[in-house]
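Q: can you look at this prediction? I've put the sequence above it.
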Amino acid sequence: MTNSTTHPNLTRTPKGLLSRIPFLPNLLTNMIVKQRIAPKRLGNPKTPSDYGMEYTAVDIHTRDNIRLSAWEIIHPDSNKVAIINHPLTCTRYGSEKGLDGVPVEFLPMVKHLHDAGYNILMYDQRGQGESDGGLGKDAIGSEAPVGAGSTEWQDLVGALDYVARHPRLNDNSIALVTQCMGANAAIKAWSKVPEAFDLSKVKCHVAIQPTLSYNMTYRLIRAKLPLDLVDAVEDAQKKKVGFGFANVLEHIDKVKVPMLFSQVRDDVYTLDAGTNINDVQVIYDACPTDKEIVWIGPNESEPFGTGKRFEGYGYFNERPQELLNFLENHMSK
């Protein structure tokens, strides 16, 4: 077993006999690339009205001309807005199938935020849900590959632009509530377009289960197959669409506001078997601002779930207080 210096906190194991079967690695590599850049679209089987929230379906237009489908939930007495995005293979609703038998939806968390006095803007990222993008026959509107965090920074910037132009929201304090690839994308946005973040308005940033994408892709593949395909997948993806994996460590030093992280501690896709360190600890350590972290799992002081990754996306549905306290501490500053 070896630990990579290029990719911190990644312990690699031998490739396995399957890697020697002719054509199999190439076949699997192409399948994985397709799942990353053109995942199956999921719908939004529930809306905010299912939780008693009045909403408006709106469109966000990004600076690279991608239309994003969104829900706007206005609170009548609010001067603060939460911008919310979602993980890969989900929508703004969530995912009925989820991962490893764990479904997730985000509207219960949104209900807690709305009840606490927040306006809400939540959107489907490019190529997913009801937003434009995608490739080939599954594309809606303009073609655009799913970036798994590499390109969706433009979606977050589009949401900030939408709020800045909105007659009801343009003077609101802003909280970013971002998840998985959406968290990676939002962190990248701080680096790519710092001028989009009006620090008189953007007060704090929540990152629910961000990832070191290279490491997570390696572990996802190894969990299903005894193959080390991660380099082949990244190379093939670069050839196909011109970009590789998101690397949040290249951008997090540009974040300018307090951050709240949350993560299932024993998530097999982010916990390194060799170091016994979770990738989110590495990301947290690299964050230069005031920061907090919520560890989730059956062995924490307040046990929750069984240690599966997708349980982490539902944590604030059931236990919103840490999220609400963090926001309350920073939104009025």
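A: Received it, and whenever you're ready, just let me know what you need.

Q: going forward, measure contacts between C-alpha atoms and count neighbours the same way
A: Fine.

Q: which residues in the stretch 51-200 of the chain form helices?
A: Counting by DSSP state H, counting those that start in this stretch, the stretch 51-200 of the chain has helices at residues 107-115, 153-165, 181-192.

Q: quick one: the next helix or strand after the last one to chain centroid distance?
A: Think helix 181-192. Counting by DSSP states H and E, the next helix or strand C-terminal to helix 181-192 is strand 202-208. Put simply, strand 202-208 sits 12 Å off its chain's centre (CA atoms, centre = their mean, to the nearest Å).

Q: same thing with stretch 114-125?
A: How far stretch 114-125 lies from its chain's middle: 16 Å, per CA atoms, centre = their mean.

Q: what do you get for stretch 233-240?
A: 21 Å.

Q: same deal with stretch 24-33?
A: Distance of stretch 24-33 from its chain centroid, counting by CA atoms, centre = their mean, is 24 Å.

Q: what comes up buried for that stretch?
A: 25, 28-30, 32-33 (16 or more other CA atoms under 10 Å).

Q: in CSV, list those residues along with distance to G314 and secondary structure.
A: Below are the buried residues of stretch 24-33 laid out as CSV (distance: CA to CA, whole Å; DSSP: H, G, I helix; E, B strand; the rest coil):
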residue, distance to G314, secondary structure
P25, 35, helix
L28, 31, helix
T29, 31, helix
N30, 31, helix
I32, 26, helix
V33, 27, helix
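
Q: so which of the helices of the stretch 51-200 of the chain comes closest to C204?
A: helix 181-192 (11.9 Å; CA to CA).

Q: could you check the angle that closest one makes with helix 153-165?
A: 80 degrees (axes from the mean of the first three to the mean of the last three CA atoms, to 10 degrees).

Q: in the stretch 1-150 of the chain, which spans are strands?
A: Under the criterion DSSP state E, counting those that start in this stretch, the stretch 1-150 of the chain contains strands at 2-3, 11-12, 56-61, 67-73, 80-84, 94-99, 102-105, 119-123.

Q: okay, now the one to match up with it:
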Amino acid sequence: MKMPRLMELTKLMVVGARLPVTRTPGEAGLAYEDVAFASTDDVDLKGWFIPGAGVTAGTPGPVVVFVHGWLWNRMGNVAGRVPFTDRDVDFLPPTKALHDAGISVLLFDLSNHGESGRRLPLTFGPFEARDFVGAVRYARSRPDVDGSRVGAVGTSMGGNIVLIGSGECLPINAMLLVQPTRPYKFSAAFAADVMGKMGSMSLPMVDVAYLAARAPRPSTVDPGVYAAKLTDTMQKYVQGTGDPWGSMDIVQSFVDRSPRVLPLVKYPSTGRYEGYRYVTEQAPDVASFFAEYL
């Protein structure tokens, strides 16, 4: 691999890139509200609130907070904007299914993504958990939300964020975690697959760079530690069978440590992004899960 491409990919992992917000829930005929709130360390965050069918300030209902993955935005992912092979992932179908089930949805851009503010470096969970906690606190502040009935969907990095942050904003009644992972293991597999031998050799220096930035080193982050503490939260995990960057064993280890959990969904896939598409392709299952446990 040539050094310029290695530097480009490393920058994406540490700094990120912003996917423009070019779509809205209006495409599915959903009413939505532009919202703004802050993370727990005062980063400005932007998003949309979509009230569930029949939900009003007089009849508050449950809410599900979506937390997107690396380099995405509040609507999911748009393929072809990064220097590696990716696929579209659309949060609109599960948002519509949840709305129709009477469940409100909060979609928002994480820090360093979409239209939200900046916080560096990206930590694939620990720093961004402050965004999730801010989002949950905002949702609970609304008169049309029953603050005792809160759920979360986290995809990839978003799954790590939900696991790490939930302990600061309990109760979280239910969470759907699609291909969460241990950041260092993900980075190693990503580097080997996309960056080649030179990329793999650069990983120890990335860990040192995080230490110098006074940020959690990727090698020390294990979302499973946090999963084990969520004694009252129903957890459901999904992992693609053909994921070259993630690990079925790692996700199973999260399942094994979770006090309340459904069996691991091994979703047929031919790559990392096809596993994420569970939320798009199985939208009725997403809505059914939260309808049962919220």
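A: Looks like it arrived, so ask away. Keep in mind that this is a model prediction, so the values were computed, not measured.

Q: for the helices of the stretch 51-200 of the first structure, which one ends up most surrounded?
A: Ranked by mean neighbour count, the helices of the stretch 51-200 of the first structure are led by helix 181-192 with a mean of 27 (mean count of other CA atoms under 10 Å).

Q: and the counterpart of D44 of the second structure in the first structure, how far is that from T178 of the first structure?
A: Taking TM-score structural alignment for the superposition, D44 of the second structure sits opposite R67 in the first structure. Counting by CA to CA, to the nearest Å, the separation of R67 of the first structure from T178 of the first structure is 19 Å.

Q: follow-up on the earlier one: CSV please, covering the helices of the stretch 51-200 of the first structure and showing distance to N44 of the first structure.
A: Output for those, formatted as CSV (distance: least, CA to CA, whole Å):
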stretch, distance to N44 of the first structure
helix 107-115, 11
helix 153-165, 19
helix 181-192, 17
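
Q: could you measure from the equivalent of A159 of the first structure over in the second structure over to V67 of the second structure?
A: Taking TM-score structural alignment, the alignment pairs A159 of the first structure with A135 from the second structure. As judged by CA to CA, A135 of the second structure and V67 of the second structure stand 9 Å apart.

Q: what's near enough to touch the residue nearest to M234 of the second structure when sequence neighbours are not counted?
A: Nearest residue to M234 of the second structure in three dimensions, chain neighbours excluded: A174, at 4.6 Å (CA to CA, 6 or more residues apart in numbering). A174 of the second structure sits next to 150-152, 233-236, 290, 293-294 when contact means CA atoms under 8 Å, 6 or more residues apart in numbering.

Q: okay, and which of those map to helices?
A: Among those, the members found in helices (DSSP state H) are 290, 293.

Q: just the ones of the contacts of A174 of the second structure in strands?
A: Residues of the contacts of A174 of the second structure located in strands (DSSP state E): 150-152, 234-236.

Q: would TSV of the residues you listed with distance to M205 of the second structure be doable?
A: Conversion of these to TSV gives the following (distance: CA to CA, whole Å):
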residue	distance to M205 of the second structure
V150	39
G151	37
A152	34
M234	38
Q235	34
K236	34
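
Q: out of the strands of the stretch 1-150 of the first structure, which is the most enclosed?
A: strand 119-123 (a mean of 26).

Q: and the contacts of that one?
A: By CA under 8 Å, 6+ apart, strand 119-123 of the first structure touches 68-75, 78-86, 91-92, 110, 114, 159.

Q: tell me which residues touch the residue mapped onto T123 of the second structure from the first structure, please.
A: When the first structure is aligned by TM-score structural alignment, T123 of the second structure is paired with G147. Each residue near G147 of the first structure by CA under 8 Å, 6+ apart is listed here: 36-37, 245.

Q: what's the closest of the helices of the stretch 51-200 of the first structure to R265 of the first structure?
A: Between the helices of the stretch 51-200 of the first structure, helix 181-192 lies closest to R265 of the first structure; by CA to CA that is 17.3 Å.

Q: what angle separates the closest one from strand 202-208?
A: Using the same axes, to 10 degrees: helix 181-192 of the first structure against strand 202-208 is 140 degrees.

Q: and the residue nearest to Y273 of the second structure when sequence neighbours are not counted, how far is that from D109 of the second structure?
A: Distance criterion CA to CA, 6+ apart; nearest residue to Y273 of the second structure, sequence neighbours excluded, is R87 at 5.6 Å. Separation of R87 of the second structure from D109 of the second structure (CA to CA) stands at 19 Å.

Q: OK, contacts around I50 of the second structure?
A: 25, 30-33, 99, 104-106.

Q: make CSV from those residues and add distance to P259 of the second structure to it.
A: Converted to CSV, these look like this (distance: CA to CA, whole Å):
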residue, distance to P259 of the second structure
P25, 35
L30, 36
A31, 37
Y32, 35
E33, 36
H99, 29
S104, 26
V105, 26
L106, 26
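
Q: state the pair within those that is farthest apart.
A: Top of the distance list for those (CA to CA): E33 and H99, 13.7 Å.

Q: show me what R126 of the first structure lines up with in the second structure.
A: Match for R126 of the first structure (TM-score structural alignment): S111.

Q: count of neighbours near its match?
A: For S111 of the second structure, the neighbour count with other CA atoms under 10 Å is 27.

Q: contact partners for it?
A: Counting by CA under 8 Å, 6+ apart, S111 of the second structure makes contact with 43-45, 117-119, 128, 131.

Q: and the end-to-end length of stretch 171-182 of the second structure?
A: End residues of stretch 171-182 of the second structure are separated by 24 Å (CA to CA).

Q: same check on stretch 66-80 of the second structure?
A: By CA to CA, the extent of stretch 66-80 of the second structure from end to end equals 22 Å.

Q: what does stretch 112-128 of the second structure give?
A: Its first and final residues considered, stretch 112-128 of the second structure spans 9 Å by CA to CA.

Q: repeat that for stretch 241-261 of the second structure.
A: Start-to-end span of stretch 241-261 of the second structure (CA to CA) is 20 Å.

Q: same question, stretch 135-147 of the second structure
A: So stretch 135-147 of the second structure: terminal residues 12 Å apart, CA to CA.

Q: how far does that stretch sit from its chain's centre?
A: On CA atoms, centre = their mean, the centre of stretch 135-147 of the second structure falls 19 Å from the chain's centre.

Q: give me the stretch of the first structure that the helix or strand in which A188 of the second structure is found matches.
A: According to DSSP H and E, A188 of the second structure maps onto helix 183-190. Mapped onto the first structure using TM-score structural alignment, helix 183-190 of the second structure covers residues 213-220.
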